[in-house]
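1. Sequence isn't available, so here's the structure alone:
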């Protein structure tokens, strides 16, 4: 639901400002709407997304480019139809200048056409659906996370060339995010000489992975691509079945994301993954970011937190470049597409011509440091594009990554 108190507070603040100040001096709030998820398998990601953006605003005393901010959060419930309804409410009722979020790819796909038709800037901080920055471009769309497959391309390269794996079984959530992650890993792993023995698909709300784990044998490793708390459940059961010491797990970024890693135990130790962020990354910006967010949440930040924090950084740069004129939405989205971010906890990044980050991808290994598990960085692939090493035009001439592309096994 929309946060009614924030809506009313924002309306009152706007009215007060209009009455008290001459037109030239008015500083009405910039209205930012966030689509979050507060229930279901993706709720932990929604909470972390809010935490990251709230920290960004707190550090700036709730002000961007000299204007106060009215931050309005709407709960999608992790449902595409409800995500669209909430987006419409934010635009038509709350008159937001920009939408940030949502958590899931299927939510972003559900609202993308509406926001394009409404001419509302869509600053996607999490959802990684490939085609949003590939074949189905929305001129009002910019992403601060990555495509689903972007970190998995380097992982496929690393698994084949440096880990020396020849045969892998994959298991993933059976929705766009898991399918696209798996496809990206498969494409590069096979190009490096590896082979995928079989691909297993689990429903997003799976409570038990025993029937899938029983199918895993005779391979060098398992590639696991899960979102939310599903990675925690899978790895715990994988360990309980005695598989951890027999066949190692390598994983997509969110399977051992810091948002769930703090709830894991020895079952996660040693897992190699790839992602565009690690809370263990050593840089002044990241050390400060981790320290500040740990004060609020008690745990390390991860995918969802830093994605929304980065969205705040990009929005700040863009708004300052247009003197805070959020009402000029065409100027705002044009400015967002030009941002170059250097002081980000994740490292430097820019946007390609399709609105997706070109950024470092880190190969990480779960280790225990002190009283917590961390994703230690063991290798960096510098400034990786969503197209990996492929020609963009050729890449876009092929089908979007899916369950069946690359070829289903």
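-> That came through fine. All of these numbers come straight from a predicted model, not from anything done at the bench. Residues are numbered from 1 along each chain as shown.
2. Going by C-alpha atoms from here, please, whenever you check contacts or count neighbours.
-> Will do.
3. Going along the chain, name the helices of this structure.
-> Ranges of helices within the chain are 4-20, 43-59, 80-92, 105-118, 152-161, 176-191, 210-213, 230-240, 258-261, 284-297, 303-321, 329-336, 392-396, based on DSSP state H.
4. Next one for the comparison:
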């Protein structure tokens, strides 16, 4: 099967809301292109974004701002070239009005230029590369999740505050992995903060025997990992299986210690610390409804990926509402997106000048809840109204 045919076979078109007569004008509906990772080791992340988005669409009655939504879903196969070709198809053939869904930053960087050139607003439900936060910021790029460094910065501060003096860092060798360790070291520094080793692995790697030998040789008192999806699942199992958890405290960002990983690993994750801007135990009305309905519809606790997919849809809904359905008015639509007048599941939400969030970050620990379920519990706030380090380089007004 050719790549082109394979790509077409992975695209799924879902139409939400009232069926439309043929020949309807674009303003009679909102067409959303969701390009995400729906196969391979990172598939669980894309699935959660998709499911969170679809739940928000269900809550809005299949409409954004009163206009029926047509959602076109495609798999990027975690391949930048496939992603770029599929994105071009969504823009040129399907003529989508808005785009979302990309998980990995290398995919986002490959797709971004053609999306921005087409003047299609992109609402990121995950990928937050430093390039688009800084001097390559773009009026058509909005990130409803976080900037890549932020969750890692929060853990770096936590590890320092807890007095750990010797740390090994590990991340995949791609843009978000590099941003991760830069972010961690931005706040883990000083005379009593030693990075004993900094290890980069292949993206998608699942066997960590060599890396675990390096960790054992370094003899750290703490370890920080950024390994989303299947990478984190395999590493944590191998880390505990090698007996390293007896002497080394394991830390990660929320997406290396979230419900998708916990479900696959289970009790070996007990006691692992992680940072997040969202948690399923956050006490606000929007989050309680989201968590309860996600469990009801999908039979599992939502991850932060699902929460971000949900918020991406809420932002789109609010923007279409605020332009009174006139989505062809791009300046007005961009202004409405930046205003972000929606009730986020994480509480208050606002964009910085670079259209990345300014938000709070929290410390979580994996334990057992009242039902004996292994899950995250929020311990407290690490950062309040935290902005990324690149916004000053963004020249957008």
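-> That came in fine, so what should we check first? Keep in mind it's a predicted model, so treat the numbers as computed, not measured.
5. And the TM-score between these chains?
-> After superposition, the two chains reach a TM-score (TM-score structural alignment, normalised by the length of the second structure) of 0.91; 384 aligned residues with a Cα RMSD of 2.3 Å.
6. just so I know, which of the helices of the first structure lies nearest residue 345 of the first structure?
-> Distance to residue 345 of the first structure, taken as Cα to Cα, is lowest for helix 284-297 among the helices of the first structure, at 4.0 Å.
7. Now do the buried residues in the closest one.
-> Residues of helix 284-297 of the first structure classed as buried: 286, 289, 290, 292, 293 (neighbour count, 16 or more other Cα atoms under 10 Å).
8. how far away is the fourth one from residue 258 of the first structure?
-> Pointing back at residue 292 of the first structure there. From residue 292 of the first structure across to residue 258 of the first structure, the span is 15 Å (Cα to Cα, to the nearest Å).
9. same deal with the first one?
-> Going from residue 286 of the first structure to residue 258 of the first structure by Cα to Cα gives 14 Å.
10. any shared contact partners between these two?
-> residue 279 (Cα atoms under 8 Å, 6 or more residues apart in numbering).
11. To residue 26 of the first structure, which of the helices of the first structure lies closest?
-> helix 4-20 (6.2 Å).
12. what's that closest one in contact with?
-> Against helix 4-20 of the first structure from outside (Cα under 8 Å, 6+ apart): 26, 27, 28, 29, 70, 71, 72, 94.
13. How far off centre is that helix?
-> Chain-centre distance of helix 4-20 of the first structure: 32 Å, with Cα atoms, centre = their mean, to the nearest Å.
14. Mind listing what's buried along it?
-> 7, 10, 11, 13, 14, 17.
15. With stretch 140-154 of the first structure instead?
-> 140-154.
16. Let me know the closest of those residues to residue 228 of the first structure.
-> residue 148 (14.3 Å).
17. quick one: that closest one and residue 181 touch, right?
-> Yes: counting by Cα atoms under 8 Å, residue 148 of the first structure touches residue 181, with 5.1 Å between them.
18. Please name the residues that touch residue 97 of the second structure.
-> 30, 31, 32, 33, 120, 121, 327.
19. Which two of the residues you listed have the greatest separation?
-> Every pair of those checked by Cα to Cα; the farthest is 33 and 327, at 14.8 Å.
20. hmm, back to that, list buried residues within the contacts of helix 4-20 of the first structure.
-> 27, 28, 29, 70, 71, 72, 94.
21. nearest to residue 55 of the first structure, of these?
-> residue 71 (12.1 Å).
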